[in-house]
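**Q** Need a 3D model of the following:
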Amino acid sequence: MRILLTNDDGINAPGLYVLEKIAAKLSDDIWICAPAEEQSGAGHSLTLTRPVRLREHAPRRFSVSGTPTDAVNMALKKVLPEPPDLILSGVNRGANLGDDVTYSGTVSAAMEGALAGVRSIALSQVYGKEGVGNAVSFDAAEAWGEKVLRPLVDIEFASRSLVNINFPPMAGGDVRGIRVVRQGFHDYARGSVVESIDPRGFPYFWFGLHGIEHTPGSDTDLEAIADGYISVTPLHLDLTHGAELERMADQYQP
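**A** From the prediction side, this is the model:
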């Protein structure tokens, strides 16, 4: 089985090395193509206004000067000799729960794989207030990564679908299990914008993630993580709202 690894934290991110360890338990045919630098929050963006550079660091290990979507595209079209059987994106440093999936470069890399017809999975390690910089423990991901992936590599995914996995912020031995759950929702209206002054006296702004309200509902990824479980959420790329489609169509009837 050929596996492509990518992420949005960059080619040198600790989580990518964790993902390599996990993938090595599944296959010995592993390729890496990731952004050269951190691209957190890049979403499903594609670089169109400047050239994308491809760099080979070692056999089967590449980086691109662009987004996670660029990385997957370059891997599929210029790097791999044949399409992969599986794309793994992560392990992200931080949660990709609820609405996070719309911003996440990690999840968007898996989306790009799904669009190309490749079975794709995003993996993220949630961390608590003690997580500063790269001082984030990936213990839960390392301990449970193979266990949560094994059942998924043996099944077919629906067309244009992917799987989003999050590991709770705790030691691997404390994880209570795995739950297959729905996507939850955040209250992003409560997010913050941090304002300060740079050394030259000009104001600048930094979007903050603290202050966002987490409102777990029954059987959502937010609730699973809060309860100490790994969340596994199948997502699909058809964003059409079926009920609204019919209601709006009625408005245009003669």
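**Q** going forward, measure contacts between C-alpha atoms and count neighbours the same way
**A** Noted.
**Q** Would you map the helices across this structure?
**A** Taking DSSP state H as the criterion, the chain contains helices spanning 14-24, 68-74, 105-115, 139-153, 221-226, 242-251.
**Q** most neighbours per residue, which of those?
**A** Neighbour counts (mean count of other C-alpha atoms under 10 Å) averaged over each of the helices of the chain peak at helix 105-115, with a mean of 28.
**Q** Now residue 103: closest residue in space, sequence neighbours ignored.
**A** Closest residue in space to residue 103, ignoring its immediate chain neighbours: residue 43 at 4.4 Å, by C-alpha to C-alpha, 6 or more residues apart in numbering.
**Q** quick one, what contacts the one you found?
**A** Residues in contact with residue 43, defined by C-alpha atoms under 8 Å, 6 or more residues apart in numbering, are 101-108.
**Q** ditto for residue 115
**A** Neighbour list for residue 115: residue 160 [criterion: C-alpha under 8 Å, 6+ apart].
**Q** and residue 193, what is it in contact with?
**A** For residue 193, the residues meeting the contact criterion (C-alpha under 8 Å, 6+ apart) are 205-208.
**Q** How many residues are close by the closest residue to it other than its chain neighbours?
**A** For residue 193, the nearest residue in space outside its immediate sequence neighbours is residue 207; the separation is 4.6 Å by C-alpha to C-alpha, 6+ apart. A count of neighbours around residue 207, defined by other C-alpha atoms under 10 Å, yields 10.
**Q** any idea how far residue 207 is from residue 192?
**A** For residue 207, the distance to residue 192 (C-alpha to C-alpha, to the nearest Å) stands at 6 Å.
**Q** what do you get for residue 157?
**A** 37 Å.
**Q** When these two are compared, which one has more neighbours?
**A** Set side by side, residue 157 and residue 192 show unequal neighbour counts under other C-alpha under 10 Å, the larger going to residue 157 at 18 against 14.
**Q** looking at it, the more buried one is touching residue 121, isn't it?
**A** No. Look at residue 157 against residue 121 with C-alpha atoms under 8 Å: they stay out of range, at 10.3 Å.
**Q** before we go on, could you also do this sequence so I can check it against the first one:
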Amino acid sequence: MRILITNDDGIHAPGLKSLEKIARDLSDDVWVVAPEFDQSGVSHSLSLNDPMRLREVGDRHFAVKGTPTDCVIMGVKHILDTAPDLVLSGVNRGQNIAEDIKYSGTIAGAFEGAILGHRAMALSQAYGFAEGRSIDYACAEAHGAKTISKCLEMDLPRDGVININFPDRLPDEVEGVQVTRQGRRDQALMHIDARKDGRGNPYFWLGFSRHRSNPATETDLHAIYNGYISVTPLKLDMTDEDLLSRLADHF
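**A** Predicted structure coming up:
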């Protein structure tokens, strides 16, 4: 099985090394094509107005000056001589659940794999709410390969992505696996952090509030909060079927 892996945290990110370990538990034919620099939060953006620079950093390891989407396209269309059997994206530094999915470059990298017609999965490792808390990828490394393998036992459609999130738990403290739907937080995640530079000129950062929501059961949020591995199927087709019917009747 040929596996193409990417991420949005950059070619030197610890989570990418963890994903390579996971991939090598599944196959010895693993190719790494990842962004030269951190691309967190770029979603499904493409580099249309800037050239993409490609750098070979090792055997079957390539860095692209571009987005995760660029990396998957480069991997499939330029670097690999035959198509991958599986595209993996991650392991992201932090969970990708609820609204995170819309912003995530990790999820987008997997979606690009699906757009190109390949089975694709995104992997993310949650970490705690405490300020300055370091992230431990042991949970993802311990459970990643068997979770992927379980998914691959099914005839997965090529028009979607399996979004896998690992809880902030030691490997032997994981409660199990839950198949979930995308949740939604009950509080705003982002805010504007206004500051002034040394000359008194204003500048701004997007700030993130890390707090717990009160999620519904069977959601990715609920699973991660309660120590379960969350497995969520996502689709490329974002049509709102219910509203589609009502709009048709309205018009």
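**Q** for the spatially most central residue of the second structure, what are its contacts?
**A** With distances taken as C-alpha atoms, centre = their mean, the second structure has residue 106 as the residue nearest its mean C-alpha position (3.0 Å). Going by C-alpha under 8 Å, 6+ apart, residue 106 of the second structure touches 6-8, 40, 43, 68, 89-90, 92, 122-123.
**Q** now with 6 Å?
**A** Contacts were defined as C-alpha atoms under 6 Å, 6 or more residues apart in numbering; by that measure residue 106 of the second structure touches 7-8, 89-90.
**Q** Need those residues in a markdown table (columns: distance to residue 164 of the second structure and neighbour count).
**A** Output for the contacts of residue 106 of the second structure, formatted as a markdown table (distance: C-alpha to C-alpha, whole Å; neighbours: other C-alpha atoms under 10 Å):
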| residue | distance to residue 164 of the second structure | neighbour count |
| --- | --- | --- |
| 7 | 14 | 37 |
| 8 | 15 | 34 |
| 89 | 10 | 31 |
| 90 | 10 | 32 |
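**Q** Which one of those residues is nearest to residue 216 of the second structure?
**A** For residue 216 of the second structure, the nearest member of the contacts of residue 106 of the second structure is residue 90. The distance, counting by C-alpha to C-alpha, is 26.1 Å.
**Q** how near is residue 191 of the first structure to residue 206 of the first structure?
**A** The span separating residue 191 of the first structure from residue 206 of the first structure equals 11 Å under the rule C-alpha to C-alpha.
**Q** Between these two, which has more neighbouring residues?
**A** Set residue 191 of the first structure next to residue 206 and count neighbours by other C-alpha under 10 Å: residue 191 wins out with 15 against 10.
**Q** residues in contact with residue 65 of the second structure?
**A** Counting by C-alpha under 6 Å, 6+ apart, the residues that residue 65 of the second structure touches are 35-36, 52-53.
**Q** Tell me which of those fall in strands.
**A** With strands taken from DSSP state E, the overlap with the contacts of residue 65 of the second structure comprises residue 35.
**Q** In ChimeraX, how would I select the buried members of the contacts of residue 65 of the second structure?
**A** A single ChimeraX command selects the buried members of those (16 or more other C-alpha atoms under 10 Å):
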select :35,36
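**Q** mind giving me JSON lines with the contacts of residue 65 of the second structure and columns for distance to residue 170 of the second structure?
**A** Listed next are these as JSON lines, based on distance: C-alpha to C-alpha, whole Å:
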{"residue": "35", "distance to residue 170 of the second structure": "29"}
{"residue": "36", "distance to residue 170 of the second structure": "30"}
{"residue": "52", "distance to residue 170 of the second structure": "39"}
{"residue": "53", "distance to residue 170 of the second structure": "39"}
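**Q** Between the contacts of residue 65 of the second structure, which sits nearest residue 72 of the second structure?
**A** When the contacts of residue 65 of the second structure are compared for distance to residue 72 of the second structure, the smallest value, 9.9 Å, is given by residue 35; criterion: C-alpha to C-alpha.
**Q** for the residue of the second structure positioned farthest from its centre, what are its contacts?
**A** Ranking residues of the second structure by C-alpha distance from their mean position (C-alpha atoms, centre = their mean) puts residue 199 at the top, at 38.7 Å. Shown in contact with residue 199 of the second structure (C-alpha under 6 Å, 6+ apart): no residues.
**Q** do you know how far it is from residue 21 of the second structure?
**A** Using C-alpha to C-alpha, one gets 47 Å for the distance from residue 199 of the second structure to residue 21 of the second structure.
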